[in-house]
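[1] Pasting a predicted model and its sequence here:
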Amino acid sequence: MNIKLLDKNYDVLGELDNFYSLIWHRKYFDVGEFQLTAKPDATLLETKYLYRPDAIETGRVERVESLQDETGATQFVLSGRFLESFLDDRIIIPTYTTTTERQAGPIIADLITRNVISPADTARKITNVRMGMVASTSKVAALQVTYNNLMEYVYELCLQCGCSVGAVYDFDTNQIEFRVWNGKDRTQDQEENSWAVFSDTYDNINQIDYYKDSENYKNFAYIAGEGEGSARIVETLNEVGAGEDRREMYVDARDLRMEDENQNPISEPVYRTILKQRGKEKKASWAVVENVDCEISVYNKSLIYKQDYDLGDISTVQYTGLGITVEKRITECIETWENNALSVNTIFGEDYLNFWKVSTHK
């Protein structure tokens, strides 16, 4: 594999095809990260970006370290996140309000455009960034947001609506294109895409770890907005009945105002809808955690990585030895290159989203 080393202007400093290891950690509901370990080279000290022609992601170097291995030999370690991390450098200003139902995708595109691509304050603009494809997504009723970290908020919406955000660097045009995209459904209940079934029966799983945790699970929220005391407007988000199954949380939404960024008043019914949306955003991080962590053989020809399955796809995982069958999204792919050999560790599960379904084999 060949890696192009780019400077801060995206000009090529050199190429690297001989390194100790590369960990390329791709994520669906968060920005991915990487770590490159190589022989000492002055070029690496000037490197700001790692470009892989075979990957859709581009690395943004944020840390450079000089370390010694067990033999005393010096190594350079470059690490950082992918280009989506540019969103982490911006907060959402001015206030952004929607008062009618809209898809999450265009909202995310608006937020990126207003804070990165074409902000009112031109000093906030990143010159080689544009907005690209915006896939169809689920809808949100209404929302209001201001001063939130742009990256954190965008991924909150992605987590709620099942989509993702990508930043794709075009080496030929020197442009970064942000996209809102969806993984493919590869479960056996659909016919649009080929199926992806990972099973010990098919011998395409080397190792599997299963994890489920409901300790922090919440299903009822009190969202408190404007006002004081008994006059404070409080909305509820109820996704359960009553009794011992009810697990409550409190969301302080005093920052949400009954007016938009242009000081136009917002009616109380719409304001309550905005409060409920804030509750949905916060609740997404307080749901049941269920993950299946698999080491998948990339040399197994029954399912080819990035062709028959990829990051974001909803697939089926079966492990008869544990009695587990789940249909879950691939939320992380950890590529590890060592000695010119690739291994991929794949994590299935939304991390903070409710699990799709589990059937037990007896």
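    Structure received.
[2] all contacts plus neighbour counts: C-alpha atoms, from now on.
    Noted.
[3] With adjacent residues omitted, what lies nearest to residue 178?
    residue 167 (4.4 Å; CA to CA, 6 or more residues apart in numbering).
[4] burial count for that neighbour?
    25 (other CA atoms under 10 Å).
[5] Do I have it right that it meets residue 87?
    No - using CA atoms under 8 Å, residue 167 makes no contact with residue 87, being 9.9 Å away.
[6] show me the contacts for the residue nearest to residue 178.
    For residue 167, the contact set (CA atoms under 8 Å, 6 or more residues apart in numbering) comprises 57, 83, 84, 176, 177, 178, 179.
[7] now, which of these lie within strands?
    176, 177, 178, 179 (DSSP state E).
[8] isn't residue 232 right up against residue 222?
    No - between residue 232 and residue 222 there is no contact under CA under 8 Å: 11.9 Å.
[9] neighbour count winner among those two?
    residue 222 (19 against 12).
[10] Just say helix, strand or coil for that one.
    strand (DSSP: H, G, I helix; E, B strand; the rest coil).
[11] any idea how far it lies from residue 143?
    16 Å (CA to CA, to the nearest Å).
[12] Could you do residue 76 as well?
    45 Å.
[13] so how far is stretch 88-108 from its chain's centroid?
    17 Å (CA atoms, centre = their mean, to the nearest Å).
[14] which other residues reach that stretch?
    Contacts of stretch 88-108 (CA under 8 Å, 6+ apart): 111, 115-116, 124, 134-152, 154, 157-158, 161, 180, 260-261, 266, 270, 274.
[15] Filter these down to the buried ones, ChimeraX style.
    Restricted to buried positions by 16 or more other CA atoms under 10 Å, the ChimeraX selection for the contacts of stretch 88-108 reads:
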select :111,115,116,134,135,137,140,141,142,143,144,145,146,149,150,151,152,154,157,158,161,180,260,266,270,274
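[16] Looking at the contacts of stretch 88-108, which are in strands?
    Short answer: the contacts of stretch 88-108 in strands (DSSP E) are 134, 139, 140, 143, 144, 145, 180.
[17] Where do the helices of the chain begin and end?
    Per DSSP state H, the chain carries helices over the ranges 42-46, 104-112, 150-161, 268-283.
[18] need the ones you listed in CSV with distance to residue 299, can you?
    Listed next are these as CSV, based on distance: least, CA to CA, whole Å:
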stretch, distance to residue 299
helix 42-46, 31
helix 104-112, 35
helix 150-161, 31
helix 268-283, 39
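[19] what about the residue of the chain positioned farthest from its centre, distance to residue 220?
    Distance from the C-alpha centroid of the chain peaks at residue 230, with 39.1 Å (CA atoms, centre = their mean). With distances taken as CA to CA, residue 230 is found 20 Å from residue 220.
[20] Give me the longest strand you can find in the protein.
    Per DSSP E, the chain has its longest strand at strand 324-338.
[21] now the residue nearest to residue 178: how far from residue 50?
    14 Å.
[22] on that earlier part again, how about residues contacting the longest strand of the chain?
    20-29, 187, 310-319, 342-351, 355-361.
[23] May I see the buried residues of that strand?
    By neighbour count on 16+ other CA under 10 Å, the buried set for strand 324-338 is 324-337.
[24] Next one for the comparison:
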Amino acid sequence: MELEIFTQDKTDQWKFMSEKVFDGFKSLQISLNYYTYSTFELHVGLINEHIRMFIPDTVIYMEGMYFYIDNAIVDDQATAQLKVTGNSLLGKTADRIIMRNYNRSARPEQIVWDHLNNEVVNPSDTKRKIEYLKLSGSPNLGTDTIQYQNSYGTVSEELTTLCTSYDFGIGERATSLGSPGNTLTIFKGKDVSDVVEFSDDYENLTKAGYQNNNYDESTTAIVLGEGEDNARKKVVVGDNQAGLNRKELYVDARDLQKTSNDITLTDAEYNAALVNRGNSKLAERKRILTLTGEVPVSSKLFKLGEDYNLGDTVTVRSELYNLKKQSTITTIKKTYDEKGLYIEPVFGKESPTIYDVLGRS
């Protein structure tokens, strides 16, 4: 696995020079994500050349797209290793906010496209433009229209919420070789679950792990919008749930306003906006039931990139864990080290990390 390293010109932030083609790493893990930007973790030897080269905003070409470094750290000098982490270029959307009152009834994928186009790729204020990102044409994935409102939210967070809630992704591919830049495409994976099945019984899923928990699950969202006390607007999403199946979640949606920037929603439209907010919050708190494991690179049963891809729906099955279900491949983790390449798909949602929980609002 060879990486091409591009260092940033000190006088022009959008000009990058190819530093070298590099394969001298100790290990590399790339997490290709469906609902959000991708990430990497690279371990290299602790030498002066690497300290100089692997700095924030240096760009690395790998897996057919460009990534940027956001952190280089030495945990312990005795290990003689530098740990370098970063994101695909889509991660730069974390540096932009929705600089307007966006209030629209539209398909979720169109809303994502609007945020990318208006805040990142072609903003009216050119100082906000992230020049190494381009955007393909406006998509139509056939999803239902939703009522959506947001002002001053972080772009990356809104993209992830919409993609997760309505099950589509944002693909990234290098726009051209030798010049850092990715083209973004909004897409939905294919359903290949009737053909592709991963199972520890077939041995096309090794080191199988298992999760079955509901400690973070919510099924009923009580969403409160504008107004005060008994006059606050309220909707209940998932009100049909009862008994032990009813797990209530309070959602403060006071930021959603019926009238904003001379736009006034009807009662039905405003309620629809509250329902969308409730659905988005419930999407963060699903029950977890999934298998994890490694897919042997030598397996001839199913090939990544030929039989299945990131975002596709496949079948996962295990007799031991009494599990058979259709799951979306939400992440593909690729690990390169001295022993070779390891592929670890993530089927569906994993348990939230402490950072996920702290990031909830």
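    Cool, got the structure. All of these numbers come straight from a predicted model, not from anything done at the bench.
[25] what residue of structure 2 takes the place of residue 128 of structure 1?
    Counting by TM-score structural alignment, residue 128 of structure 1 corresponds to residue 132 in structure 2.
[26] Touching, that match and residue 181? I think so.
    Yes - taking contacts as CA under 8 Å, residue 132 of structure 2 lies within contact range of residue 181: 4.2 Å.
[27] Residue 43 of structure 1: what's it in contact with?
    For residue 43 of structure 1, the contact set (CA under 8 Å, 6+ apart) comprises 13, 14.
[28] Now with 10 Å, please.
    5, 6, 7, 13, 14, 15 (CA atoms under 10 Å, 6 or more residues apart in numbering).
[29] among these, which ones are buried?
    Judged by 16+ other CA under 10 Å, buried ones among the contacts of residue 43 of structure 1: 5, 6, 7.
[30] Report the spatially closest residue to the second one, excluding sequence-adjacent ones.
    By the measure of CA to CA, 6+ apart, the closest residue to residue 6 of structure 1 outside its immediate chain neighbours is residue 12, 4.6 Å from it.
[31] Which residue of structure 2 sits opposite the one you found in the alignment?
    Checking TM-score structural alignment: residue 12 of structure 1 goes with residue 18.
[32] who's in contact with its match?
    So residue 18 of structure 2 contacts 4, 5, 6, 7, 8, 59, 60, 178, 179, 180 (CA under 10 Å, 6+ apart).
[33] Surely the last one and residue 62 touch.
    Spelled out, that is residue 180 of structure 2. No - at 11.1 Å, residue 180 of structure 2 does not count as touching residue 62 under the criterion of CA atoms under 10 Å.
[34] what do the two both touch?
    5, 174.
[35] Show me whatever sits in contact with both of residue 167 and residue 50 of structure 1.
    Between them, residue 167 of structure 1 and residue 50 share these contacting residues under CA under 10 Å, 6+ apart: 57, 58, 82.
[36] pretty sure residue 308 of structure 2 contacts residue 192?
    Yes - the pair residue 308 of structure 2 / residue 192 is scored as a contact, 7.3 Å apart, by CA under 10 Å.
[37] Just want to know which of those two has more residues nearby.
    Comparing residue 308 of structure 2 with residue 192 by other CA under 10 Å, the one with more neighbours is residue 308, at 20 against 17.
[38] Could I get the contacting residues of the nearest residue to residue 173 of structure 2 once chain neighbours are set aside?
    Distances taken as CA to CA, 6+ apart place residue 65 nearest to residue 173 of structure 2, at 4.8 Å, with adjacent residues excluded. By CA under 10 Å, 6+ apart, residue 65 of structure 2 lies in contact with 88-89, 171-177, 180-183.
[39] Compute the distance between the residue nearest to residue 6 of structure 1 and residue 120 of structure 1, please.
    32 Å.
[40] next one: residue 61 of structure 1
    Residue 61 of structure 1 sits 28 Å away from residue 120 of structure 1, going by CA to CA.
[41] same check, this time on residue 248 of structure 1
    40 Å.
[42] One more: residue 345 of structure 1?
    42 Å.
[43] Also residue 217 of structure 1?
    For residue 217 of structure 1, the distance to residue 120 of structure 1 - CA to CA - is 40 Å.
[44] Not counting sequence-adjacent ones, nearest residue to residue 170 of structure 1?
    Take residue 170 of structure 1 and drop its neighbours on the chain: the residue closest to it by CA to CA, 6+ apart is residue 176, 6.3 Å away.
[45] What does that neighbour correspond to in structure 2?
    With TM-score structural alignment as the criterion, residue 176 of structure 1 pairs with residue 182.
[46] ok, its match touching residue 175?
    Yes - the criterion here is CA under 10 Å, and residue 182 of structure 2 meets it with residue 175 at 5.0 Å.
[47] Contacts only, for residue 240 of structure 1.
    218, 219, 220, 246, 247.
[48] so what's residue 350 of structure 2 closest to, chain neighbours aside?
    Per CA to CA, 6+ apart, closest to residue 350 of structure 2 is residue 288, 6.5 Å.
[49] for residue 136 of structure 1, that is, sorry about that
    Closest to residue 136 of structure 1 by CA to CA, 6+ apart is residue 105, at 6.6 Å.
[50] Please pull up the equivalent of that neighbour in structure 2.
    By TM-score structural alignment, residue 105 of structure 1 lines up with residue 109.
[51] what's the neighbour count on its match?
    Around residue 109 of structure 2 there are 27 residues (other CA under 10 Å).
[52] Please apply the same query to residue 229 of structure 2.
    7.
[53] Repeat that for residue 263 of structure 1.
    Neighbour number of residue 263 of structure 1 under other CA under 10 Å is 9.
[54] ok, back up a step: what distance do you get for the residue nearest to residue 6 of structure 1 to residue 146 of structure 1?
    Applying CA to CA to residue 12 of structure 1 and residue 146 of structure 1 gives a distance of 38 Å.
[55] got it, and residue 95 of structure 1?
    Using CA to CA, residue 95 of structure 1 is found at 4 Å from residue 146 of structure 1.
[56] again, but for residue 253 of structure 1
    12 Å.
[57] Overlap of the contact sets of those two?
    The contact lists of residue 253 of structure 1 and residue 146 share no entry, where a contact means CA under 10 Å, 6+ apart.
[58] just to revisit the earlier point, mark which of the contacts of residue 18 of structure 2 are part of strands, please.
    4, 5, 6, 7, 8, 59, 60.
[59] Run through the residues that contact the alignment partner in structure 1 of the last one.
    Alignment note (TM-score structural alignment): residue 60 of structure 2 maps to residue 50 of structure 1. Residues near residue 50 of structure 1 by CA under 10 Å, 6+ apart: 3-7, 10, 12, 15-16, 34, 36, 44, 57-61, 78-80, 82.
[60] what does residue 300 of structure 1 give?
    By CA under 10 Å, 6+ apart, the neighbours of residue 300 of structure 1 are 202, 203, 204, 205.
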